[in-house]
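Asks: My questions concern the predicted model and sequence given below.
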Amino acid sequence: MRDRQRTVEWQVCGVCNYDCSYCIQSKKSRVGHPSPDEVERFLAFFATLPGRWEVKMTGGEPFAFRGFMERIVPGLVAGTGHTLSVLTNLSAPQSILGRFAELTRGRLGIVSASIHLEHVDIDAFVEKASFFRARIDPEARMVVNAVLVPGRLDAVAQAKRAIEGADLPFFPQVMKVGKGVHEYDDGDRARMDGLIGLSRSPRKVNLAPSYRGRLCYTGVDYFVLTQTGDGWSCRTARRFGEGYLGNVHAGTFSRRELPERCAYDICPCTVPANRGMIEGVGAQAEEG
């Protein structure tokens, strides 16, 4: 197994300023954020993680939570040696994005910018993404994610052309539903090849594959952390109510000591695969 990049995916808040029809998160979960005291406990927890981790911050929409820029980002930069990454819909004002770029100078890993065509104009989004990329740490990587929404793949193809025309990496994602993926009809499947490309690598596309039976270090060198402080070995385990690691606020959180064989038929995101957590799958991705 190749080198692993220890990573925690932290859902810093539930609140999101978008309401996408295809969002896999339920509406009832897209609310709320940690209190100031809980933010401080999170920061104290991250300071105890041994070595250098990648803290990939997700939501909801992280920038929609005021405490994200006021305390979380400065606190992680000043109080830990970890690498910071972020998944964002890029709706924050340019002034806020510029401030984020300044704060994370020398510490930023990956910016995953999601384009949601129900809410944004393609050209305006690409312009903002280009603005942000020009200001983030030169050593950091940036990719634009897009969900392959059924019946709307012509619009996704238009977005792909604009994104790649601005020299930004385009990262397509099959649409997830419940505990699986959407069944595309024949018309959409005919369009998929052009959007996905020849590579089926998790570095280039999220096809939500199965790694059942493979040795997996999720829960050991990778875990998911929710805004309430609950830790889970991976996203799929959480959906099945399995892989619970405890709560950081309650002081009960504990990582597994040894890897286990994957027991699931879907790996909904590419982060574990691209950080070297899964047997036989490459590490150190450029996207995701």
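Replies: Received, thanks.

Asks: make it CA atoms for all contacts and neighbour counts henceforth
Replies: OK.

Asks: SS state for the residue nearest to residue 112 when sequence neighbours are not counted?
Replies: Spatial nearest neighbour of residue 112, excluding adjacent residues (Cα to Cα, 6 or more residues apart in numbering): residue 87 at 4.7 Å. The assignment at residue 87 comes out as strand when based on DSSP: H, G, I helix; E, B strand; the rest coil.

Asks: Now for residue 87: which residues touch it?
Replies: Applying Cα atoms under 8 Å, 6 or more residues apart in numbering to residue 87 gives the contacts 56, 57, 58, 59, 61, 62, 111, 112, 113, 114.

Asks: And residue 216, by the same measure?
Replies: Residue 216 sits next to 259, 260, 261, 262, 277, 278, 279 when contact means Cα under 8 Å, 6+ apart.

Asks: contacting residues around residue 139?
Replies: Shown in contact with residue 139 (Cα under 8 Å, 6+ apart): 106, 108, 109.

Asks: picking up where we left off before, from the contacts of residue 216, which land in strands?
Replies: If you go by DSSP state E, the contacts of residue 216 have 260, 261 in strands.

Asks: Against that first model, consider the following:
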Amino acid sequence: MAHQLPILTNTWSPEPQPLEDDGAAPPWPHQPTVEWQVCGQCNYDCSYCIQSKKYRVGYPTRDELDAALDFLNGLPGQWEVKMTGGEPFASRLLLDHIVPRLVAGSHTISTLTNLSASTKQLQRFAALTHGRLGIVSASLHLEFTRVPDFIARLELLRDHAHANARFVVNMVLVPDRLAEVAAAKREVEAAGFRWFGQLMKVKRGLHPYTAAQMREVEAIIGDLELATRTRSANMAPAYTGRRCWTGARYLVLLQSGDAWACRTARRHDQGFLGNVVRGQVELRPGPIRCPYSICPCTVPANRGMIEGVAR
């Protein structure tokens, strides 16, 4: 029997409207954040990747990157710019152009990477971002790397980064590889890194784990209800009806220059904020009430964008 997990449906609903009387920013502390897809290209081809292979390609031109960088560096105050992909280090302009321009601004720099970059590239990234590096979310994919090699690269990056930088290892809880995931978690934690598990996603929501598989998942991450409350794993909870500041203090910026309020809104073809290449991006003036039945991305909640969910 399959374990019942949330399903993300694409049934149409009206575009959520900002609430006019709640102010433009969530209660502090929160961290305004942009997740920026610096390129689509990925050098891995994981069997469980939620993104279709045809979309895991592409590099923005230098002019397109500059339009995005102008927009990011023009955001008021201090935001966190989390560079994603594809694989960010697949961009030939990452270290020579993108990071130096970000460092010239005022924002914190984070990244989501599979750590396949060369040791020389990782050392240079640490040097360029020294004092400005926020979080390195390192994705461990057992189909393409060995755990000891992965940990060695992460240790190298940690050793060359400044002391306040944070590191977390993400792993998908692949249903037929849960024993390997459990072993990898033990190695990661023994090396002194935080491990973060993610339920496997499919196009319509979450993979339908069997009851036996969910027992293995619980053995890895602990009590499922507690993991949901503490966000110690990505359990794709629902925040339906809560005030949410995505689109106002958080957004997703694609390599095309399109800006979206959040990933779920984009999947529903809602929350489009404009395009930075065309110079037409307008953030929401305030929060909305979340209309969606699943929040598959942990970043908005972890950055304080969701009512009742502290950072």
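Replies: Nice, thanks for sending it over. These numbers were taken from a predicted model, which means no experiment stands behind them.

Asks: And the residue nearest to residue 112 of the first structure, what's its match in the second structure?
Replies: Alignment note (TM-score structural alignment): residue 87 of the first structure maps to residue 112 of the second structure.

Asks: now swap in residue 104 of the first structure and tell me
Replies: Aligned against the second structure by TM-score structural alignment, residue 104 of the first structure finds its counterpart in residue 129.

Asks: shouldn't its match be in contact with residue 110?
Replies: No - with the criterion set as Cα atoms under 8 Å, residue 129 of the second structure and residue 110 do not qualify as a contacting pair; they are 9.2 Å apart.

Asks: Between those two, point out the one with more neighbours.
Replies: Ranked by neighbour count (other Cα atoms under 10 Å), residue 129 of the second structure and residue 110 place residue 110 first, with 25 against 21.

Asks: Pretty sure residue 131 is one of the things the more buried one touches, is it not?
Replies: No - in this structure, residue 110 of the second structure is not within contact of residue 131 by Cα under 8 Å, at 11.7 Å.

Asks: quick one, helices of the stretch 51-200 of the second structure?
Replies: For the stretch 51-200 of the second structure, the helices defined by DSSP state H, counting those that start in this stretch occupy 62-73, 99-103, 119-128, 147-160, 178-190.

Asks: which secondary structure elements does the fourth one contact?
Replies: With contacts defined as 3 or more Cα pairs under 8 Å, 6 or more residues apart in numbering; DSSP states H and E, the packing partners of helix 147-160 of the second structure are helix 119-128, helix 178-190.

Asks: quick one: which of those is nearest residue 258 of the second structure?
Replies: Each of these has some distance to residue 258 of the second structure by Cα to Cα; the shortest is helix 119-128, at 26.2 Å.

Asks: picking up where we left off before, neighbour-wise, which of the contacts of residue 87 of the first structure leads?
Replies: Within these, most neighbours by other Cα under 10 Å means residue 62, with 28 neighbours.

Asks: Map that residue onto the second structure.
Replies: Structural alignment (TM-score structural alignment) places residue 62 of the first structure against residue 88 in the second structure.

Asks: What distance do you get for the residue nearest to the spatial centre of the first structure to residue 233 of the first structure?
Replies: Within the first structure, the residue whose C-alpha comes closest to the C-alpha centroid is residue 87; the distance, by Cα atoms, centre = their mean, is 4.9 Å. Distance, residue 87 of the first structure to residue 233 of the first structure, by Cα to Cα, to the nearest Å: 19 Å.

Asks: again, but for residue 258 of the first structure
Replies: Remark: distance between residue 258 of the first structure and residue 233 of the first structure (Cα to Cα) = 12 Å.

Asks: ditto for residue 199 of the first structure
Replies: Applying Cα to Cα to residue 199 of the first structure and residue 233 of the first structure gives a distance of 28 Å.

Asks: Between those two, which has more neighbouring residues?
Replies: Set side by side, residue 199 of the first structure and residue 233 give different neighbour counts by other Cα under 10 Å, the larger being at residue 233 (23 against 10).
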